[in-house]
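Engineer: After the sequence you'll find the predicted model.
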Amino acid sequence: MASIDAVLLALDNNRPAALDRLFELLAIPSISTDAAYAPQCERAADWLAKELTGLGFDAAVHPTAGRPMVLGHAKAAHRDAPHVLFYGHYDVQPVDPLELWNTDPFKPELQEGRRIVARGASDDKGQLMTFVEACRAFRETGGLPCEITVLFEGEEESGSPSLPAFVAANRDALKADLALVCDTGMWDAETPSITTMLRGLVGEEVVVKAADRDLHSGMFGGAAANPIHVLARILADLHDGEGRVALAGFYDGVEELPADVAEQWRALPFDEAEFLHGVGLSVPAGERGRSVLEKVWSRPTAEVNGITGGYGGPGFKTVLPAQASAKVSFRLVGRQDPAKVRAAFQSFVRERLPADCTAEFLPHGASPALQLPFSSEALTRARRALHAEWGKEPVMAGSGGSIPIVGTFKQDLKMDAMMIGFALDDDRVHSPNEKYELTSFHKGARSWARVLDALAK
């Protein structure tokens, strides 16, 4: 196997051809959510399978009930190499509103010599092709350093309806030592990032009922229980005076950040005031004594997402409603148990119901938090590899939301995932004039080459 310097040189020499290949893929309008584009999704899957086959992968297109999957596998140049699963998606969002695009979204352009503009340039075709190009450079210089399985999905932008069944049916073919996911971004244009934490989620709807019908507030007001009042008091009690969630056992399994990660977050050039100002706010809410980054990356939350009850139409109606409802979501971290959190919330509500009131609960899904252990050897090696390429220590980032495929890998394949991507905040993902920086594309490929080399060693 050639040295990493030879692999990086091959990547640099192949830059024009790599860009041409990316443009070919970007020109395919693989919009998964619109059935009219199903043939184009098949075309994109065929294109990728052919590329992988040309690189020595045993690759094939696998039909599903929806859009096809591309699955490929290649052995390493040496025995006893680690086995990684790389995931990306080739489908893209619709382009509407088309009139807001400055160019044809499926005629990719390199603008100002540094910006690739097309639908899917950043999400996720440009990202997945950084990995493909890294594999190409290894093949040209002696062989892959790791055993590699590649999974390219065609329905990520439409909710991945076919993915769970596909993973279940191909569990043996997908199982690896570690998953690599490219659908994330950098801290800024010069600082790489590894997303190590994804918050989990519990969604719950509660309906509080009192009288058997809506009541005239003049005749019953002050004497009859008002479900809106009852529900409002219960929801207000969800947080204590310090902004902490008041459910019994809610913080079981929540751990503090390692000292070095906490220090890195404190040192990041993140303006909390500007972050809030951008959405018309000025004062941080939530837990006292916690930074905004902690609150959105590594701390659990309870949020009321919607309340209904009584009359909400035009004009005015003096009524005591028979029922009121609220939708509440809990973002989870660490080892919090979604089932225990749901049970604790239901008990919390029932304990506070006055006489004549009842509560019904409607679940809206649940998933645990996911975290790549900070002590992971793979994480340590990837950090060194990214630092070597960018000259900066990568940010160990968290994500306030979830990436479903990572949960699928963990729950169904018992496999951790390391999320490394090279998108930027201004890439206009899902919007008109989506772009991907040429630097992200070229240095992204070099970064993956370094990461694979580091994992193999």
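Structural biologist: Arrived safely, thanks for sending. Numbering: from 1, shown residues only.

Engineer: For the rest of this, base every contact and every neighbour count on C-alpha atoms.
Structural biologist: Will do.

Engineer: how far away is the nearest residue to residue 120 once chain neighbours are set aside from residue 26?
Structural biologist: Of all residues not flanking residue 120 in the chain, residue 92 sits nearest, at 5.5 Å (Cα to Cα, 6 or more residues apart in numbering). To residue 26, residue 92 is 10 Å away according to Cα to Cα, to the nearest Å.

Engineer: Below is structure B, check it against A:
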Amino acid sequence: MTAVNQVLSRIDTNIDQSVDRLFELLRIKSISTDPAFKNDCRMAAQWMADQLTAIGIPSQVRDTTGHPMVVGHRTSDDKPGPHVLFYGHYDVQPVDPLELWETDPFEPRLVEREDGSKMIVARGADDDKGQLMTFVEAARAWIEETGDLPISVTVMLEGEEESGSPSLQPFLEENKEELAADLALVCDTNMWDRETPAITIMLRGLVGEEITLRGPDKDLHSGMYGGAARNPLHVLADMVAGLRDDDGRITLPNFYEGVIEMPDHVKAMWDNLNFSETAYLGGVGLTQPGGEKGRTVLEQIWTRPTCEVNGLWGGYNGEGFKTVIPSEAHAKISFRLVGDQDPQKVRDAFRAYLAEKTPEDFELILHPHGGDPALRMDFDAPALAKGQAALTEEWGKEAALVGSGGSIPIVGKFKTILNMDSMLIGFGLEDDQIHSPNEKYELSSYHRGIRSWARVLDALSKD
């Protein structure tokens, strides 16, 4: 029997104890955004450091200006494969509204359904305690069964992910040498569906801008000044309308510089995911996609850039009617970026567009938000192929290489500060109700997630 098969057998034999350990962690009320739970957050950090040290990954609780980090290492220059940095977070969201929980959110329970499937219900069951423990338990099984991990591993666990990660960037910058590795492994993502594992290989970047357009020096009576005074809302509406053409493409000069097309094999994989555009849009009461014509919905949300109006307001918005020409108009505009688009070039082009459209006697006031590039793994990266093969072997279905329409800040920090790509593998499901009452994590996600990480560690050690 191969070493990895021995490890998998140990995982299966000890799954009940693995669940018990997860339950211990879930009972700790590590709500990072509420100062009342500061001691609980430290307790969770210490619990994690003790667990990692006990299994053979010597770890420390490291103070920050906020909640502590946990850092541990089990490395050797003699080991094959990449040195990986595993990231997870031990903090959780608040539980409000408490009355919607069926039971105590910090008293985890294993619920069996009529079909025999089981789920773990508690705050943090999925996000992110259950997810991070899949890796920890896989490492435990490897060390207990073989005496070592197949590759060099550094573990970093954060305690502020659910409260904006204020201490993260300074910590990474101060500990760049210690945290240096070849590849980051991040577990805070989902499977494609209940039977299909996934690796998230693309995250969109973000550029945001808040606009104030100031015209007359006071609100004006629309009868006395209507037609003579230019209305800031008219001007701003024209600006916004001109950002996209009739085919859904963004009109800024050179906006698509750096946008890349997906390889044919990736497009073919997506075509086989049985994704229903009708169901996806129908779930929010829509029937027609609104992005670039000629692109599938998956392309639109994973691989194409966007320009969205997140807010547009001005004038009188109270009860009844007030016939004014407002002195100011406001908007919040965001761009999701893909490929190699340069956030600063996009911002500069947008600001130049607004300045050109601003009337001579108007004032344009801009406040920037965000400015992060898109991130992606190289489609030909050896680690990606090995990770995909390992997941496919465990689940019996080809692991999907998927994108994400959103952004995960930690992945950007790993790239910009540590110069490290990230491979995102998680076992959550869309219906796990993270951040909501009655959060759950499938027992199959936990059990097979542990087995999956055991296989991934093995695969990364192979030539």
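Structural biologist: Noted; the coordinates are in hand. Keep in mind the model is a prediction, meaning the values are calculated, not measured.

Engineer: Break down the stretch 51-200 of structure 1 into its helices, ranges please.
Structural biologist: Here the stretch 51-200 of structure 1 has its helices, by DSSP state H, counting those that start in this stretch, at 125-140, 163-169, 171-174.

Engineer: Compute the number of surrounding residues for the residue nearest to residue 120 of structure 1.
Structural biologist: Counted with other Cα atoms under 10 Å, residues neighbouring residue 92 of structure 1 total 28.

Engineer: Which of the helices of the stretch 51-200 of structure 1 sits closest to residue 344 of structure 1?
Structural biologist: Ranking the helices of the stretch 51-200 of structure 1 by proximity to residue 344 of structure 1 (Cα to Cα) places helix 163-169 first, at 28.9 Å.

Engineer: Where does the closest one end up in structure 2?
Structural biologist: The counterpart of helix 163-169 of structure 1 in structure 2, using TM-score structural alignment, spans residues 168-174.

Engineer: got any residues that touch both of residue 92 and residue 26 of structure 1?
Structural biologist: By Cα atoms under 8 Å, 6 or more residues apart in numbering, residue 92 of structure 1 and residue 26 have these common neighbours: 119-120.

Engineer: which position in structure 1 aligns with residue 345 of structure 2?
Structural biologist: Here residue 345 of structure 2 is matched to residue 340 in structure 1, going by TM-score structural alignment.

Engineer: nearest to residue 367 of structure 1, of the helices of the stretch 51-200 of structure 1?
Structural biologist: helix 163-169 (14.2 Å).

Engineer: can you list the residues that contact the closest one?
Structural biologist: By Cα under 8 Å, 6+ apart, helix 163-169 of structure 1 touches 64, 153, 155, 174, 408, 412.

Engineer: For residue 372 of structure 1, state which of these is nearest.
Structural biologist: Taking the contacts of helix 163-169 of structure 1 together and measuring to residue 372 of structure 1 by Cα to Cα, the closest member is residue 408, at 14.3 Å.

Engineer: ok, now which ones touch the closest one?
Structural biologist: Going by Cα under 8 Å, 6+ apart, residue 408 of structure 1 touches residue 164.

Engineer: Need the counterpart of it in structure 2.
Structural biologist: Structural alignment places residue 408 of structure 1 opposite residue 413 in structure 2 (criterion: TM-score structural alignment).

Engineer: Tell me the secondary structure at its match.
Structural biologist: helix (DSSP: H, G, I helix; E, B strand; the rest coil).

Engineer: Distance of it relative to residue 346 of structure 2?
Structural biologist: Taking Cα to Cα as the measure, residue 413 of structure 2 falls 20 Å from residue 346 of structure 2.

Engineer: what do you get for residue 252 of structure 2?
Structural biologist: 8 Å.

Engineer: neighbour-wise, which of those two wins?
Structural biologist: Using other Cα under 10 Å, the more surrounded residue of residue 252 of structure 2 and residue 346 is residue 346, with 21 against 16.

Engineer: After the helix or strand hosting the more buried one, which helix or strand is next? Please name it.
Structural biologist: Secondary structure assigned from DSSP states H and E places residue 346 of structure 2 in helix 343-357. Later in the chain than helix 343-357 of structure 2, the nearest helix or strand by DSSP H and E is strand 363-372.

Engineer: okay, the next helix or strand after that following strand sits on what stretch of structure 1?
Structural biologist: Per DSSP H and E, the first helix or strand lying C-terminal to strand 363-372 of structure 2 is strand 375-376. Mapped onto structure 1 using TM-score structural alignment, strand 375-376 of structure 2 spans residues 370-371.

Engineer: average distance between that stretch and structure 2?
Structural biologist: When structure 2 is overlaid, stretch 370-371 of structure 1 sits 0.6 Å from its aligned residues on average, using mean Cα distance after the TM-score superposition for structure 1.
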